[in-house]
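Asks: Okay, sequence plus prediction incoming.
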Amino acid sequence: MKKLILFSVAIVGLSFASCKKDSSNSAGTARVSVKLTDAPGAYDAVILNIKQVVILSSGGEKIVEVNGNPIDILRFRNGKDTLLAGVDVPAGRLQEVRLVLNNTGNRVVINGVSYDLNTPSGQTSGVKLKVQDDLTSGIAYTLLLDFDAAQSIVTTGNGKYNLKPVIRAIPAAVSGALTGVVIPAAAFPRVYAIMGTDTVGTVADATGKFYFPGLAAGTYRVNFAPVTPYAVKTIDNVTVVNGSVKDLGSVTITQ
């Protein structure tokens, strides 16, 4: 799942790690972290004053306020990035991301001289980044905005500079999920997904369903600790893959 388009978005690595903590059923949403990185340009600094990140999917719209100082994006290149925001987004088809810039504070520095960047679209509706990819419920993503400074800054000819962003897109899901149904539901077990020293726990609901969103890819041991008089049950070698939900189906617990 890879693309390269102008005014687009990259979804890349988001790691998920937990140790002995409960996870809630977040069915219906995908966790998205928005990061910014840069492809180098021949400038001393390129400073963006970002106000909001707006993420639009077929499930709805999320507006994330970016609370921070203006960012010199040239500091984040050669594999470095900076986190702008993290948010739960309605699952569905990812359609558009918009970067809304503040009216002031956007600048380019050339040979020690600072110039204002004219960014009219970014100051109103936002710089629109078109992308078409699926956000799966319970799967974690990173939205890496790979800004190409060399192509994004345009000289007007009268000593002024316009910002016309060119952004590279590399979509990828970076976690998986695990689900299933306990039979009978009356066993009401606590369920633990264990990989190495990391343990994630949840509780089966009234219908017997259990759900682990945002699991790191790997092989797990799944333990079921039911109420009396039901017996403990273990399932070994459960493989979780990035970008998919592993369904254990019906898990029968006996007395």
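Replies: On my side now, so go ahead.
Asks: all contacts plus neighbour counts: C-alpha atoms, from now on.
Replies: Will do.
Asks: all strands for the stretch 51-200 of the chain, in order.
Replies: Here the stretch 51-200 of the chain has its strands, by DSSP state E, counting those that start in this stretch, at 60-65, 71-72, 82-90, 92-101, 107-110, 113-118, 127-135, 140-148, 153-155, 161-163, 167-168, 176-183, 190-195, 198-203.
Asks: try this one next to it:
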Amino acid sequence: MQLSRVLIILFFFAVLSSCEETTGNDTSKVSVGITDAPASVDSIMISFNKIEAKVDSNWLTLFEGSSTFDLLKFTNGKFNLLTQNLDLEGDHIHFLRIKMTGATVYKDGVAHAMTVPGGDTRGIQINVKNGLLKAGISYTLLVDVDARRTFIRTKNGFRMKPVLRAFLIAQTGKINGTLQGWTDDPTVFAMSGSDTVATAQPDPSGAFTLWYLDPGSYSIAVSDTVGFSKAYAGPYTVTAGGTTSAGTLPKSDPK
């Protein structure tokens, strides 16, 4: 199974909120955290020392320090909060810049250390989609690292080619549902055409949530560790800030 996508989350005050909230002053509050989605490796260790944002014409520091952690510890909507409640003054976030100092993928007990292209010097720069801010409002901003394309399997291990996007969480929605009859460690995929957009690991009851989806229509695919897979056409329509129910997805078709 391919690696799924990873999310680095910059929480603007309203942690895990998908709507705007009033702060009662002329600045925005900024919190910085990180989360990811399940992946078919043992762990993904990343290290970085700085996150900056270009707000209006100025580069501002959102996080500075030394942080190393396993992305796979923060799955299915969980997050690692790095910094919170930073005052941010400005009207428009244009870019983010992440200075990543190292990345190591562990697969079958073997460590595959990678060089981060430009990561610890000029940084990885990401355009922020629709980054307009309004004074006194709290925002949540996501940086989406597509691990399927960022960590590329090679003959001798892995190499890194950062593929990232940034957007406000209020512009995304989610799909939830429950698997029925799936017993061999299934994984759930949100599909846009043939592209895997998000993945989720169901809990013991079969319940799952596919997080941070752009508005639009999706199908769902499920596969397990013994090679069985099934597609559910839907379509499942996602709206900004909304939750779409996929209902119960049985492994076997009704007779």
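Replies: Everything's here; your move. Owing to the predicted nature of the structure, the values given are computational and were not obtained by experimental measurement.
Asks: before we move on, the earlier item: buried deepest among the strands of the stretch 51-200 of structure 1, which one?
Replies: Mean neighbours per residue, mean count of other C-alpha atoms under 10 Å, is largest over these for strand 140-148, with a mean of 26.
Asks: Give the aligned range of that strand in structure 2.
Replies: The alignment of strand 140-148 of structure 1 onto structure 2 (TM-score structural alignment) spans residues 138-146.
Asks: That stretch: how far from the chain's middle?
Replies: Put simply, stretch 138-146 of structure 2 sits 7 Å off its chain's centre (C-alpha atoms, centre = their mean, to the nearest Å).
Asks: end to end, how far does it reach?
Replies: 26 Å (C-alpha to C-alpha, to the nearest Å).
Asks: center of structure 1, which residue is that?
Replies: Per C-alpha atoms, centre = their mean, the C-alpha nearest to the average position across structure 1 is that of Val32, at 2.3 Å.
Asks: That residue maps to what in structure 2?
Replies: Aligned by TM-score structural alignment, Val32 of structure 1 pairs with Val30 of structure 2.
Asks: Contact partners for that match?
Replies: Residues in contact with Val30 of structure 2 (C-alpha atoms under 8 Å, 6 or more residues apart in numbering) are 10-13, 62, 83-88, 138-139.
Asks: Kindly confirm my reading that the residue nearest to the centre of structure 1 is in a helix.
Replies: No - under DSSP: H, G, I helix; E, B strand; the rest coil, Val32 of structure 1 sits outside any helix and is assigned strand.
Asks: any idea how far it is from Val166 of structure 1?
Replies: 21 Å.
Asks: same check, this time on Thr199 of structure 1
Replies: Counting by C-alpha to C-alpha, the separation of Thr199 of structure 1 from Val166 of structure 1 is 41 Å.
Asks: Same question for Tyr211 of structure 1.
Replies: Applying C-alpha to C-alpha to Tyr211 of structure 1 and Val166 of structure 1 gives a distance of 39 Å.
Asks: now Thr156 of structure 1
Replies: With distances taken as C-alpha to C-alpha, Thr156 of structure 1 is found 17 Å from Val166 of structure 1.
Asks: More neighbours: these two, which one.
Replies: A count of neighbours by other C-alpha atoms under 10 Å puts Val166 above the other of Thr156 of structure 1 and Val166, at 20 against 10.
Asks: before we move on, back to that, can you say which of the strands of the stretch 51-200 of structure 1 is nearest to Thr239 of structure 1?
Replies: strand 176-183 (9.1 Å; C-alpha to C-alpha).
Asks: Nearest residue to Asp70 of structure 2 in space, please, no chain neighbours.
Replies: In this structure, Asp70 of structure 2 finds its nearest non-sequential neighbour in Met45, 4.4 Å apart by C-alpha to C-alpha, 6 or more residues apart in numbering.
Asks: what do we get in structure 1 for that neighbour?
Replies: Aligning on TM-score structural alignment places Met45 of structure 2 opposite Ile47 in structure 1.
Asks: ok, now which ones touch Val154 of structure 1?
Replies: Counting by C-alpha under 8 Å, 6+ apart, Val154 of structure 1 touches 161-164.
Asks: export those residues to JSON lines and tack on distance to Thr252 of structure 1?
Replies: Converted to JSON lines, the contacts of Val154 of structure 1 look like this (distance: C-alpha to C-alpha, whole Å):
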{"residue": "Tyr161", "distance to Thr252 of structure 1": "66"}
{"residue": "Asn162", "distance to Thr252 of structure 1": "63"}
{"residue": "Leu163", "distance to Thr252 of structure 1": "60"}
{"residue": "Lys164", "distance to Thr252 of structure 1": "58"}
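Asks: And those, which is closest to Gln123 of structure 1?
Replies: Gln123 of structure 1 has its nearest neighbour among those in Leu163, at 11.2 Å by C-alpha to C-alpha.
Asks: mind listing what the closest residue to the closest one other than its chain neighbours touches?
Replies: Nearest non-adjacent residue to Leu163 of structure 1, counting by C-alpha to C-alpha, 6+ apart: Ile153, 4.9 Å away. Contact partners of Ile153 of structure 1, counting by C-alpha under 8 Å, 6+ apart, are 161-165.
Asks: Dump the residues you listed to JSON lines, plus distance to Ser125 of structure 1.
Replies: Listed next are these as JSON lines, based on distance: C-alpha to C-alpha, whole Å:
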{"residue": "Tyr161", "distance to Ser125 of structure 1": "20"}
{"residue": "Asn162", "distance to Ser125 of structure 1": "17"}
{"residue": "Leu163", "distance to Ser125 of structure 1": "15"}
{"residue": "Lys164", "distance to Ser125 of structure 1": "14"}
{"residue": "Pro165", "distance to Ser125 of structure 1": "14"}
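Asks: Give me the aligned partner of Thr243 of structure 2 over in structure 1.
Replies: Aligned by TM-score structural alignment, Thr243 of structure 2 pairs with nothing in structure 1.
Asks: Show the contacting residues for the closest residue to Thr243 of structure 2 other than its chain neighbours.
Replies: Once flanking residues are discounted, Thr243 of structure 2 sits nearest to Lys174: 5.0 Å by C-alpha to C-alpha, 6+ apart. By C-alpha under 8 Å, 6+ apart, the contact list for Lys174 of structure 2 reads 209-213, 238, 241-244.
Asks: Same question for Asn176 of structure 2.
Replies: Listed by C-alpha under 8 Å, 6+ apart, the contact set of Asn176 of structure 2 reads 207-210, 243-247.
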